[in-house]
Structure formats: structure tokens, C-alpha cells
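have a look at this prediction, sequence included:
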Amino acid sequence: MDRSPGLSVRLKLTLSYAGFLMLAGGLLLGAVWVFLLRYVPDRAMLKNADDNDMGGVFPVRSVLLGVFAPRAAVVLAFLLVFGLVGGWILAGRMLAPLIRITDATRMATNGSLSHRIQLPGRKDEFRELADAFDTMLVRLEAHVAEQQRFAANASHELRTPLAITKTLLEAARNDPHRDTDQLVDRLHAVNTRAIDLTEALLLFSRANQRSFTREPVDLSLLAEEATETLLPLAEKHGVTIETGGDITPTIGSQALLLQLTTNLVHNAIVHNLPDQGSVRVTTSLRPKTVLLTVENTGEKLTPELASTLTDPFQRGTERVHADHAGVGLGLAIVKTITHAHDGRLTLTPRTAGGIRVTVELPATAP
């Protein structure tokens, strides 16, 4: 925003200090003068020392005013100079933290997010502002780094199906007698994966921007719907699904929360034991929050690996080459949707194998 030049805050504070000091000094001198007028007569009779004759009338107030006024003017001039100099120094000391905050803001504007103010001293308004700004810089730097990693990973993931498609088409052109049906099937599979990835990226962006309408939602109904939809997939993988729990009313986007529930149940099914696996989906109601818990059997996971599963395009070392590897955005989308609904996502490895995923959202009145 373009602004016309004006007085600096330091100069304004200096003039304010000096003006207040002049006002206080003027009031003090005025009080002294009023006090003198109250006890000093206007005129006085002078008496000769050698006889009893009166010597004449002496104007006391006029003489006193002539003596008081010049000295009062000198005092006010001194207060003006003292107020300007002292006010300039005090204003500079008071505004020094603000100057550091302003410099850090300019550096952040120019793209340097690693700088921190780290203002020393005891807690006050300026230091609270500096600490809040440092916290914002930490989160902003982490967010920018995450977005850069996400963009790089998304570019890589999108480039892979395009490169495969190009290779298949070049091979078909160089070999006119190649089986066309096999080529079409492979191109269809690659194209389907590219479409799934694009839709996942769009959903991830939509949830991250919180561009959705909030309405009353029952998580228990969404859990039942997601379970019924994925029941054929569970039967195909030999996985049994158990559902149960309380009515869990909350506020949010029904479409996004259904996608969240579907992703959790889908992951629990495909990342399970090769035979006789199980998935348990439960909902529970707390005084201020509602819980959606999805846990499954499967391979044992370390807490370190579990904490990275919500990163975009993170599938786990043993899962990358599986047929159901997906696009690597399932739990990342779950995390984004959870945060967009002011909730909390918790991943806890089970001792016997598998993982327990809990989504906690704000509760509303039924």
C-alpha cells in the first residue's frame, strides 16, 4: 500500500514526552505563582528606620512578578530541551524491539524465513509480539518446506504415468505387430492411475484450503456407509470388518468426512494380513469431542514409521511395490481433512501388529 510520508513514531513520542513535561512544569509554576499571590500583598508600606514616619508604598506583586517571570521562562526552556532530548532517547529505547521486529518482517517478505527475532528480556507486549512472530515464522517455514516437498513429489508421481504412456506408445509405433489389446489394457491401467492421482491432488487441495460448506454430520452413519461400500474389497482380500459404537454428531463437510472414513477403512483392508485379517471400525462420543477409530491387523510397525505415514506419497518401505500401493495420498488426505475440521489425528502401532488410527473432531448437540 502506497502511503504519503509522515512523522516517525519516535518523533511523535518525543514531542509527546516534551509536551507533557512542559505542561506539567507550567502547571507547577502556575501553582507556585498562585500560592505566592495568596500570601503576598499587592502593596506594602515602607517605614523609615530612624523615625516613625512612613516611607511610602512599595508594589510587592509587581516586583515579585518581574523576578519570577524570567526565571520561570528559563525553567520552561530547560524543561523543553530536557524533554526533547530525554524523550528522543527514551523513545529510541522503547522502539528498539519494534525495529527488530520490522527488520525480521522485511526479511520474511523477501523470502528469508529462517531468521528469528529471539528478543531477550522479561515478558512484555513487545516480547509477546516477537515470540508470536517467531512462532509464525517456524510454522510458515515448515509449511513452505512441506509444500515444496509436496510439489516435487506430485511432479514425480505425475511424470511417472506420462513416461510409461510415452514408452508404450513408442514401443507400439516401432513394433506394428505388437498385441493391440495388451497395449490398450496397459494404457488403460496407467491412465486410471493418473486420473486417481489427479483427483486425489484436487481433493487434497480442496481440504487444505477449507473451501467447503459445514453442516451437521453423524460419523457413525458415514462409517457404516464406507464399510458397506468397501465390503466387496474386504471379501476379496479375506478381511472381516466389525463396526459399532455411538451416535457421533459433528459439524463439517459430509463429502470430505466420508472420504476420510473411506480412506481409513480402505487402508485398513489393503494393508492387512494376507489371510484372515480383520478391521474394526468404532465411533464413540465424549463430552466435547467425537472419535472415529479404525484399527486393523497386519505387520508390526515402529512408532517412527507410523509417524511418517501421513506424509504425502509415503507408503512405507514394504508397501511401495504392492499391487494396492495406491497414489500415496490416503492418510495425507485424512490428515488434511482432519485439520480442516479442527480435529486431531493419532496413529498408534498395535503390539500384535497393525495400526490404530483415531480421528477426534469437535462434538455438537445431537
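That came in fine, so what should we check first?

C-alpha only now, for contacts and for neighbours.
Fine.

ok, and what's touching stretch 356-366?
Surrounding stretch 356-366, the residues in contact under the criterion C-alpha atoms under 8 Å, 6 or more residues apart in numbering are 248-251, 264, 285-296, 338, 341-350.

identify the residue spatially nearest to Val294, adjacent ones excluded.
By the measure of C-alpha to C-alpha, 6 or more residues apart in numbering, the closest residue to Val294 outside its immediate chain neighbours is Val281, 4.6 Å from it.

is it fair to say the one you found lies in a strand?
Yes. Residue state for Val281 (DSSP: H, G, I helix; E, B strand; the rest coil) corresponds to a strand.

please verify my assumption that it contacts Thr293.
Yes. Contact criterion C-alpha atoms under 8 Å: Val281 and Thr293 qualify, at 5.8 Å.

how far out from the middle of the chain is the helix or strand where Ile195 lies?
Using DSSP states H and E, the secondary-structure element containing Ile195 is helix 180-209. Here the centre of helix 180-209 is set off from its chain's centre by 32 Å, with C-alpha atoms, centre = their mean, to the nearest Å.

ok, second structure coming up, stack it against the first:
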Amino acid sequence: MARPPGLSVRLKLTLSYAGFLVVAAFLLLAVVWVFLLRYVPENVFLPGQDGRPGPNVPSRSDLEAAFVPKAALMLGFVLLFGLVGGWALAGRMLAPLTRITDATRRAGRGSLAHRIHLEGRKDEFRELADAFDTMLGKLEAQVAEQQRFAANASHELRTPLAVTQTLLEVARSDPNHDDGELIERLHAVNTRAIDLTEALLLLSKADQRSFAREPVDLSLVAEEATETLLPLAEKRGTTVETAGEQAVATGSYALLLQLITNLVHNAIVHNLPAGGAVRVTTSVDPPTVIVENTGKELPPQLVPTLVEPFQRGTGRVRADHAGVGLGLAIVRSIAEAHDGTLALEPRTGGGLHVTVRLPTAEHMQSTCR
């Protein structure tokens, strides 16, 4: 944004300091004038020893003639002292702001690794510098995550395209190919590409928080999600159980349905080969959804990485309905978009225990106000 040139903050502070100092000195001299010179008479004569008028003692006019030039000289000195001292003091006071401005310009040029690290005791400038350092750290982490996500997304999207190209080249070189088999395989690859694209769009929508908010009963959403995935659970021999009480949160019904659907789908797919179980529980104060499932033992160090995009976990993926690696990443984004939290823990005996906590409707209303 183009702005016309103006006085620097340092010069403004210098003029303010000097002006205040001159005014204070002028008031002090005025006090001396009022409370000292006003008691001196205009003319004073003392009688001599022989009764005749003696010599004049200093009168008011004499004191004025001596006081006014000295006062003017003193005001000039105070002004000069105020300008020099104010310039030095303003420079010292604004030095932290200069470092913050330099860090801001570096960040604007793309250098997010720089930190201010302003030393000294806590004050307004140091609070600003610490807040700016925190913001730079978050921005650097987000940029790195976005770059990693873009690289992973490009790789995932390139895979079905490469497979499609290979299938078409093989079919072109083989005149006796089976068109039905080719169509089925192309359909499967295309379906995966569509699912991945829709997942990326959903993830972007959740990150941007571009949705209307309304009261949503999580217990009803959980029932709808489990009913939708019941055929998949029956096919895998997995039992799904829902329990809990009415839990009303504020948010998007469609996104919260996607959140619970992803959790239940993840719990069904990454379960025991047979005889597995999934339990979905809702509770209030705050509105909470808990999804836990049986399955293989998960190393504690692996669990936090499962919410990263395209991280499926070693040994947890099966050939059918494996998803596109964005299920829990979408869950985390939707939870954060609703100002909620997502917690993953390895379940004792195997499997995963997932907890999503959302703020109450009253809390969201007070936050919006």
C-alpha cells in the first residue's frame, strides 16, 4: 500500500519529549516569577545614616532585567537538551520495534525461519516480539505441512493416472485384450481418483471453515453413520454398537456426519479379520464422540502419525475399502474447524480409541459474541 512520506515515530517522540520538557521548564519559571518577583516592590529607598535617602536597593525592574535573559537562555538550553536527549531516548525505546519490523520484512520475503528472540524483562515490546515469534513458528509449520501435503497429494493423484495410462497402453498393444476386464479395472482406478479428489475438496472446505453452523445432535449423527456402514461391517463380520446420550454441538451437520462416518469406516476397515467389534459412544458436557475398535496392537509412537495426510499405518491397510489415506486427516480438520479436539490412543488389547470433543452451543455463542 503506497503511503505519502511523513515524520518518523522517533522524530515525533523526540519533539514530544522536548516540547513537554520546555513546557515544564516554562511553568517552573512562571512559578518563580509569581511567587518570588511579585513580592518585590517597584522602587525601594533606604534612609541613610544622616537621615537623607540612601542608595536604591534592587527593585522589581532590576530583577526583571536580570531574570528574563537568564530565563530565556535556560529555556533554550532545555529545548536543546530535550531534543538531543529525546532523540537518544526515543531511539533506545524504539530499538525493539526496529527488530520486529526487520523480522516482519524477512517474513514477507519468505524467510519464516528467522526469530526475533528479544531479550530483557517482560514488557509490551517483548510480548509483541514473543507473539510474533510464536506466529512465525506456526506459519513455518503450516507452510511445511502444506508443502508436504501438496507433494503427497500430487503423488497420490499421479498414481491412478499412471495406472490408467499403463492399462490403455497394454490394451492398445494387445489386439486380443478383454474389453470387459479393462473397463472394470479402469472403473476401479477412476473411482479411486474421484474419491481422492472429493476427499481433498472436503479437507479444503473444513480447513477454510466455509460452512454454516447449526445445532447438531451427535447421537443422531452417530446412528445415521453406523446405519450407512452397517453392510460393510456385516460383510467383514464386524459388530457395530452405538450408545450414549443426546449431545448437542454447534456446527455443520454434513461435516460432522462425515467426521463420524470416517471414524466408523476407519474402525471397521482396520479391524480384526473376523469377529471384530466397533463401539460408538456419545456424551455431553462437552459434546463428545468416542469410537473404539478391536484390532492389532499399535505402537504408541505410530498413533500420532495416523492423522497426517496419506499416513495409513504399517500393517493396518487391507486391499478392499482401504480408503485414500485422508480419513483421519479429514476428521482432525473438521474437529479443528469446529474448535474441537481429536485424541487418538492405542487401545488395550489392540485397536484404536478415538475421542472427539466439541464445544457446547452456549460456548460457541459466547465466543462469536
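That came in fine, so what should we check first? The structure displayed is predicted, hence computed values, not measured ones.

state the number of residues packed around the residue nearest to Val294 of structure 1.
Residue crowding around Val281 of structure 1 was assessed by other C-alpha atoms under 10 Å; the count is 25.

tell me which residues touch it, please.
Val281 of structure 1 makes contact with Ala223, Ile241, Glu242, Thr243, Gly244, Val265, Leu292, Thr293, Val294, Glu295 under the criterion C-alpha under 8 Å, 6+ apart.

mark which of those are buried, thanks.
Ala223, Ile241, Val265, Leu292, Thr293, Val294, Glu295 (16 or more other C-alpha atoms under 10 Å).

now the residue nearest to the second one when sequence neighbours are not counted: how far from Met45 of structure 1?
Okay, so that is Ile241 of structure 1. Leaving out its chain neighbours, the residue that sits closest to Ile241 of structure 1 by C-alpha to C-alpha, 6+ apart is Val279, at 4.7 Å. With distances taken as C-alpha to C-alpha, to the nearest Å, Val279 of structure 1 is found 114 Å from Met45 of structure 1.

more neighbours, those two?
Set side by side, Val279 of structure 1 and Met45 show unequal neighbour counts under other C-alpha under 10 Å, the larger going to Val279 at 25 against 11.

ok, that one touching Thr297?
Yes. Assessed by C-alpha under 8 Å, Val279 of structure 1 is found in contact with Thr297 at 6.8 Å.

between the two, which contacts overlap?
Taking C-alpha under 8 Å, 6+ apart as the contact rule, Val279 of structure 1 and Thr297 touch no residue in common.

in which helix or strand does the residue of structure 2 most remote from its centre reside?
Each residue of structure 2 has a distance to the centre, and by C-alpha atoms, centre = their mean the biggest one is for Asp50: 95.2 Å. No secondary structure element spans Asp50 of structure 2, as it lies outside all helices and strands (assigned by DSSP H and E).

OK, contacts around it?
By C-alpha under 8 Å, 6+ apart, no residues touch Asp50 of structure 2.

for Leu255 of structure 2, same thing?
So, once contact is read as C-alpha under 8 Å, 6+ apart, Leu255 of structure 2 ends up touching Ala206, Ile334.

what's the helix or strand for the counterpart of it in structure 1?
Across the two structures, Leu255 of structure 2 finds its equivalent in Leu256 of structure 1, going by TM-score structural alignment. Assessed by DSSP H and E, Leu256 of structure 1 sits inside helix 254-270.

give me the mean distance between that helix and structure 2.
Helix 254-270 of structure 1, aligned to structure 2 and superposed, deviates on average by 0.3 Å (mean C-alpha distance after the TM-score superposition for structure 1).

which positions within that helix qualify as buried?
Of the residues in helix 254-270 of structure 1, those scored as buried under the neighbour-count criterion (16+ other C-alpha under 10 Å) are 254, 256-270.

please apply the same query to stretch 101-116 of structure 1.
Neighbour counts using 16+ other C-alpha under 10 Å place Ile101, Ala104, Thr105, Ala108, Leu113, His115, Arg116 of stretch 101-116 of structure 1 among the buried residues.

stretch 229-243 of structure 1 too?
In terms of neighbour count (16+ other C-alpha under 10 Å), stretch 229-243 of structure 1 has its buried residues at Leu231, Ala234, His237, Gly238, Val239, Ile241.
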